[in-house]
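Participant: attaching a predicted model along with its sequence, questions to come.
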Amino acid sequence: MLLLMDCLDLKSCLLGILLLLLLVDFLKHRNPPNFPPGPWPLPFVGNLFTGFGYQAVDKGDHFLDRPASPLCSEVFRDFGISTSNGYRWRRQRQFSVGHLKQFSEGKKTLELHVQLECNFLCQAFKQEMGVPFNPQVIINSAAANSIVSLVFGKRFDYGTTDFQDLLQLRQESMLLTGHPLVQCYNIFPWLFKRLPGLRSGPHSKILSNNAKIVSFLKKEIEKHKKDWDPFDHRDFSDSYIGEIDKKKRDTEAGFHSENLAYCCFDLFEAGIETVTNTLLWALLYILNHPEVQEKVQEEIDSVIGPSRQPCSADRVNMPYTDAVIHETQRMANILPLNARKTNKDTTVGGYFIPQGTKVIVNLSSVLRDPSEWETAGYFNPEHFLDEHGHFRKRKAFFPFSAGKRACLGEPLARMELFLFFTSLLQRFTISLSPGKEPPSLEPQGTAILSPEPFTISASTR
C-alpha cells in the first residue's frame, strides 16, 4: 500500500480525477438513440452544430419551453413572460394577448396612440431638416412611446432626460449581450462570481442597467395604483392590476405587482429594439435602393394622398409598401437566433428529440434559404408580390419566430412598422447626406442585429 501511495504523485491524481469527470460527463450527456447528427461535443461545453431543417417549426407546440441563461435567470428571476414556462407562462401570455387584442381590435386605442406618435415622429424629422442627422434616437423614442402608451397610457417628450437615459440603458444592455465575456459568463457563471477580477465585467453592467429599468417601471406602477379605477382600464397596467385581485387564489399563475413590473420589462425589451432596428434597416435599404422609395411614395399618393393620416386599414390596398416592409424584415433578420426547450419528447425529420433538450432556432436558415427565395441574398420586395402585383404570403417568412412562443406583440409591431414607415415617406423624401456614399449594410451586435450608425437627409415632399 505504501509503495502504491508513493507511485501516485499529484499529477497522476489530477489526471485520474479528470478522466473520471470526463466519464461522468459522457454518461450524463451522451445522445439518445436516433438523435440528430453532429460532430462530437466538447467535454463540459458541448456544441451547437447538431441540427435539422426548418421543418421543426411545424412542431412548434413541442418546443414551448424557454431555457433561461444564467444571466437571464438573474434578470427575470422566473418572472415576466419571455423566460417563464408551464402554467405560469400560459396564464401570463393568455392575459397579455387578450389585452392586446382588446385594445387593438375593440377599443382601437393602440392604433390611435401610434397615429399620434407618428405626428411627433414627423415633427422631430422636420426639426432636423437642412442638416444631416442620425435618425436612431428619434425613431427609438417613437417606438418606445408606443410601448409606454400600451403599458402606462401616456407618452414622454423625446427630449425628456429620464426617458432618454432609460432608452440608453436598454440599448447598452442589448449591445453588451453579445460581448464574449457575457457569453462566457453564461457558460461558467460560478467562475465569474468567485474571481474578483471578473465580477465587474459587462454582465454586471447589464444587471445594473436592468435593475434601474425595473425600478423605473415599479415607480410608474405605484403611480397607477393610486388612481386605479376598476371600471375604467386605461392600459395594460390597469388591466393587470385588476387581474391581480381576480387571480389572488391562483398563486401559480403569478399575478402580483412584482410580476407586473417584469411583464412590462418584457414588453419594453421585445417591442422597442425590434421596431427601432427594423425601421432603421428600412431607411438604409431605401437609401441603397432609391427606386423603391419612389414606388412606395407613388402608392402612398394613390391610396392615402398627401394630407390624410395613414391607418391600418390602408395596408390591404398598399401591396408594394407592405412587400417592402416584409422584405426589410426578411433581410434585416433582427433576431437571428431563438432559444427553445422541448416540453415533451418529439420527433423531427425522423430524429428523436427528448424532453428538456435545448434547441436554438436559426431563423437565418429560413429567411435566407435559396430554395425558398428567388434572390435570397438580395433586397427584393418582389419576393412578396405575385405576377399581378398583389401581396402574397410566404411560408418561409418567420421574422417573429413561430408557434405559441412567437412574439406576442406581433400584431402591434406590424401596425407600428406600417404606420411609422408610411407616415415618414408620405411627408419626407429620405436621401443620402451630401457627399456621402450609401451606408454599410453590415450589421452590428449578435443578440439583435442592428445597423451601424448612419446619417440621412430629409426633405419635405
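Facilitator: Done, it's in. Residues are numbered from 1 along each chain as shown.

Participant: C-alpha only now, for contacts and for neighbours.
Facilitator: Fine.

Participant: give the burial count for the nearest residue to Ser173 once chain neighbours are set aside, as a bare number.
Facilitator: Distance criterion CA to CA, 6 or more residues apart in numbering; nearest residue to Ser173, sequence neighbours excluded, is Ile206 at 5.1 Å. Residues lying near Ile206 (other CA atoms under 10 Å) number 21.

Participant: again, but for Leu260
Facilitator: 24.

Participant: cool, Arg91 as well?
Facilitator: Look at Arg91: counted by other CA under 10 Å, it has 16 neighbours.

Participant: secondary structure element for it?
Facilitator: helix 86-101 (DSSP states H and E).

Participant: can you tell me which helices and strands that helix packs against?
Facilitator: The contact analysis (3 or more CA pairs under 8 Å, 6 or more residues apart in numbering; DSSP states H and E) places helix 86-101 against helix 236-246.

Participant: 10 Å instead, please
Facilitator: Helices and strands touching helix 86-101, by 3 or more CA pairs under 10 Å, 6 or more residues apart in numbering; DSSP states H and E, are helix 109-127, helix 236-246, helix 257-288, helix 410-427.

Participant: dropping in the other structure now:
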Amino acid sequence: MSLMEGLLQTSSTVTLLGTVLFLLVLYLCSSGSSSEEQGKEPPGPRPLPLLGNMLQLDLKKPYCTLCELSKKYGPIFTVHFGPKKVVVLAGYKTVKQALVNQAEDFGDRDITPVFYDFNQGHGILFANGDSWKEMRRFALTNLRDFGMGKKGSEEKILEEIPYLIEVLEKHEGKAFDTAQPVLYAVSNIISAIVYGSRFEYTDPLFTGMVDRAKESIHLTGSASIQMYNMFPWLGPWINNLTRLKKNIADMKMEVTELVRGLKETLNPHMCRGFVDSFLVRKQTLEESGNMDSFYHDDNLVFSVGNLFAAGTDTTGTTLRWGLLLMAKYPHIQDQVQEEISRVIGSRQPLVEDRKNLPYTDAVIHETQRLANIVPMSIPHTTSRDVTFQGYFIKKGSCASPLLQGTSVIPLLTSVLQDDSEWESPNTFNPSHFLDEQGGFVKRDAFMAFSAGRRVCLGEGLARMELFLFFTSLLQCFHFSPPPGVTEDDLDLTPLLGFTLNPSPHQLSAVSRV
C-alpha cells in the first residue's frame, strides 16, 4: 500500500468515526433533553441513533409489531421510524378520545416523503390547511349533489350491477380471479360521480387507470417505500419509487386528458359530475378577477386522483374479502342467501332492504372489521402542542416531510380487534353485530372508516356499494373454492400494501338461478 493510499484510508476511517460520534452525541443530547417543562413524553422502546426502532419493526406487517408494543407500553407510546418520532394510539377508547373528542388537535395530516413528492400538498387526502379544508368541503358538497349516499348513487350502482354479473356468468362456474371485475365495477361508480359517465370494462384507458391505481397503492405500502419515508436520500436506489413516479406521471396525464375533454363540452347550467362543478367554480372565480384561489389545475388533478384511487381500492378490496370469506365459511354464505331469498326473493335488492336483512348487514360489517384494510390509518399529526392522557405530544410539522415533526398513528387494527370491545376479535363472527333476537346492532368500536376530521368522506357511498353489490352477487351466485381446493386451503393472510388486500386467489361463482 502506498503512503497516499494509507493516508486516504486513515482519513476515511476518521471521517466515519467522526460521523458516528457526532450522531451518538446528537442522540444522547436529544434523548436527554426531553424537557420537563413541556411534560412527560409517551413511553416506548429506546431508539438507536439514526435507525430508531427500525430493527424491532416488521416492515412487512408494522401494524402487528405496534400491536405487540402496545401490550408492553400501553395505549399511547412512542416509536421511531428511523429518525422520525411516531406516537401510536392503540385501543378503541384512546383512538376515540383523540380523533373524536379532540378532533381539532389530532386533525392534521402527517404527509410522508412519498406522498409529499407526488401531491405537493394538493388534493384532499395528503393536504393540510386552508387548501385541504376548501377541497374537502367542495368534494363533500358536490359528491352529495351527485348522489353520494342518496338515490342518485343507488341508481348508478344498480346500473352497474348487471355488467358485473354478466362478467361473472361468462366464467360458467370455472375459477377466476375476482380482482379485476370487482375493481372495475366499483371504480365505475366513482367514475360516474367524478366524470359524469361510466367506462366499458374493455376500455384500455379505464383498465389502465384502475390497474395502475391498484399497483400504486400496493407499492406505497412496500418495505422499500417505508425505508424511503424514513431515509429519503435512499430514493435513487429504490426501484419501487421509480415505478411509483411513472404511475403518478401517467395518472396526471390521463386525468388531464379526461378533464380537457370535459372542458370542451362543458355546460355551466348542467354539470355532469365533480369535474364539471370544479371547472365552473374555477371559471367563475377567474372571471371575477380572483386568480389566487384554491381552484387550480393541480388541486383538480390530485383531488380527482385521490377520489378515484380511494373510491376504487377500499370498497373493491372489502368486497373481494367478503366473497373470499363466503367461500371460506359456506355455512355463513348459506344463511345470507336464505335471508335474501326469504326477504327479497328474485327481485333486485335495494338500499331500503338493508333494515330487513340484519344478518346480511352483520356479515358485511364483520367483513369490514376483520379485513381491517387500513390497519394504521393514514398518519395524522397534531395541530398544536397537546397534552393527552398525561403525556406531551409536540406539534407536528405538516409543511414538509423534511421537517421532522411528530407523526401520530391511530392504530385502527387495535380498535377493530380490541379484545375489550369484541367477543372474539380474531375470528369471523357476524354475531358481533347482532342482538339476542337476531336484530342488527351498531357498535361504537366499528371504525372501519376512521373517525373525526379525517373520516373517510366517501363513507356513505362505500356503505351503499358494499350492500348492493354484495347482496346482488350472493343472490345470483354461490361462491366456492376452485376444484381441488378446500375451504381450509383458502388463505386469509393479507397481501402487503398500503391497504390489506387478499392474497392472490381464485373463486368459482356458480349461478343459483
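Facilitator: Noted; the coordinates are in hand. All values derive from a computational prediction rather than experimental measurement.

Participant: got a TM-score for the two of them?
Facilitator: TM-score of the superposed chains, computed with TM-score structural alignment, normalised by the length of the first structure, equals 0.92; 448 aligned residues with a CA RMSD of 2.1 Å.

Participant: coming back round to it: ok and the helix holding Arg91 of the first structure relative to helix 236-246, angle-wise?
Facilitator: With axes from the mean of the first three to the mean of the last three CA atoms, to 10 degrees defining the directions, helix 86-101 of the first structure sits at 130 degrees from helix 236-246.

Participant: all helices for the stretch 401-513 of the second structure, in order.
Facilitator: For the stretch 401-513 of the second structure, the helices defined by DSSP state H, counting those that start in this stretch occupy 412-416, 459-476.

Participant: so the longest one matches what in the first structure?
Facilitator: Mapping helix 459-476 of the second structure onto the first structure (TM-score structural alignment) gives residues 410-427.

Participant: and for the first one?
Facilitator: Using TM-score structural alignment, helix 412-416 of the second structure lines up with residues 363-367 of the first structure.

Participant: pull the residues that contact the matching stretch.
Facilitator: Outside stretch 363-367 of the first structure, the residues that touch it by CA atoms under 10 Å, 6 or more residues apart in numbering are 53-55, 327, 329-338, 369, 372-373, 376-377, 395-402.

Participant: how many residues are close by the counterpart of Ala213 of the second structure in the first structure?
Facilitator: Using TM-score structural alignment as the criterion, Ala213 of the second structure maps onto Arg170 of the first structure. Residues near Arg170 of the first structure, counting by other CA under 10 Å, number 20.

Participant: give the contact list for Arg170 of the first structure.
Facilitator: By CA under 10 Å, 6+ apart, the residues touching Arg170 of the first structure are Gln164, Ile206, Asn209, Asn210, Lys212, Ile213, Phe268, Glu269, Ile272, Glu273.

Participant: what does the third one align to in the second structure?
Facilitator: Aligned by TM-score structural alignment, Asn209 of the first structure pairs with Asn247 of the second structure.

Participant: and Asp232 of the first structure, how many neighbours?
Facilitator: Asp232 of the first structure has 9 neighbours, counted by other CA under 10 Å.

Participant: now the spatially closest residue to Leu432 of the first structure that is not a sequence neighbour: how far from Gln329 of the first structure?
Facilitator: The spatial neighbour of Leu432 of the first structure that comes closest, neighbours along the chain excluded (CA to CA, 6+ apart), is Ile456 at 5.2 Å. Distance of Ile456 of the first structure to Gln329 of the first structure, computed by CA to CA, to the nearest Å: 20 Å.

Participant: what of Lys247 of the first structure?
Facilitator: Distance from Lys247 of the first structure to Gln329 of the first structure, by CA to CA: 38 Å.

Participant: more neighbours: these two, which one.
Facilitator: Taking other CA under 10 Å, Lys247 of the first structure and Gln329 do not tie; Gln329 has more neighbours (24 against 14).

Participant: I figured that one hits Trp281, correct?
Facilitator: Yes: in this structure Gln329 of the first structure lies within contact range of Trp281 using CA atoms under 10 Å: 8.4 Å.

Participant: just give me the match in the first structure for Tyr204 of the second structure.
Facilitator: For residue 204 of the second structure the amino acid is Pro, not Tyr. Using TM-score structural alignment, Pro204 of the second structure sits opposite Thr161 in the first structure.

Participant: can you check Tyr295 of the second structure too?
Facilitator: Superposed on the first structure with TM-score structural alignment, Tyr295 of the second structure falls opposite Phe255.

Participant: so Gly123 of the second structure belongs to a strand, correct?
Facilitator: No: assessed with DSSP: H, G, I helix; E, B strand; the rest coil, Gly123 of the second structure is coil; it does not lie in a strand.

Participant: give me the aligned partner of it over in the first structure.
Facilitator: Match for Gly123 of the second structure (TM-score structural alignment): Gly80.

Participant: what is the burial count for its match?
Facilitator: Count around Gly80 of the first structure with other CA under 10 Å applied: 25.

Participant: picking that back up, please pick the buried ones from the contacts of Arg170 of the first structure.
Facilitator: Buried subset of these (neighbour count, 16 or more other CA atoms under 10 Å): Gln164, Ile206, Asn209, Asn210, Ile213, Phe268, Glu269, Ile272, Glu273.

Participant: you'd agree Gln273 of the second structure is up against Ile193?
Facilitator: For residue 273 of the second structure the amino acid is Gly, not Gln. Yes: assessed by CA under 10 Å, Gly273 of the second structure is found in contact with Ile193 at 5.3 Å.

Participant: which residues do those two both contact?
Facilitator: Taking CA under 10 Å, 6+ apart as the contact rule, Gly273 of the second structure and Ile193 both touch Asn142, Leu143, Asp145, Phe146, Gly147.

Participant: ignoring the adjacent residues along the chain, who's closest to the first one?
Facilitator: Leaving aside its chain neighbours, Asn142 of the second structure sits nearest to Phe274 (6.1 Å; criterion: CA to CA, 6+ apart).

Participant: just Ser508 of the second structure next, same as before
Facilitator: Among residues not flanking Ser508 of the second structure along the chain, Ala175 sits closest, at 4.3 Å (CA to CA, 6+ apart).

Participant: what do we get in the first structure for that neighbour?
Facilitator: Checking TM-score structural alignment: Ala175 of the second structure goes with Pro132.

Participant: isn't its match up against Pro434?
Facilitator: Yes: with contacts counted by CA under 10 Å, Pro132 of the first structure reaches Pro434, the gap being 8.0 Å.
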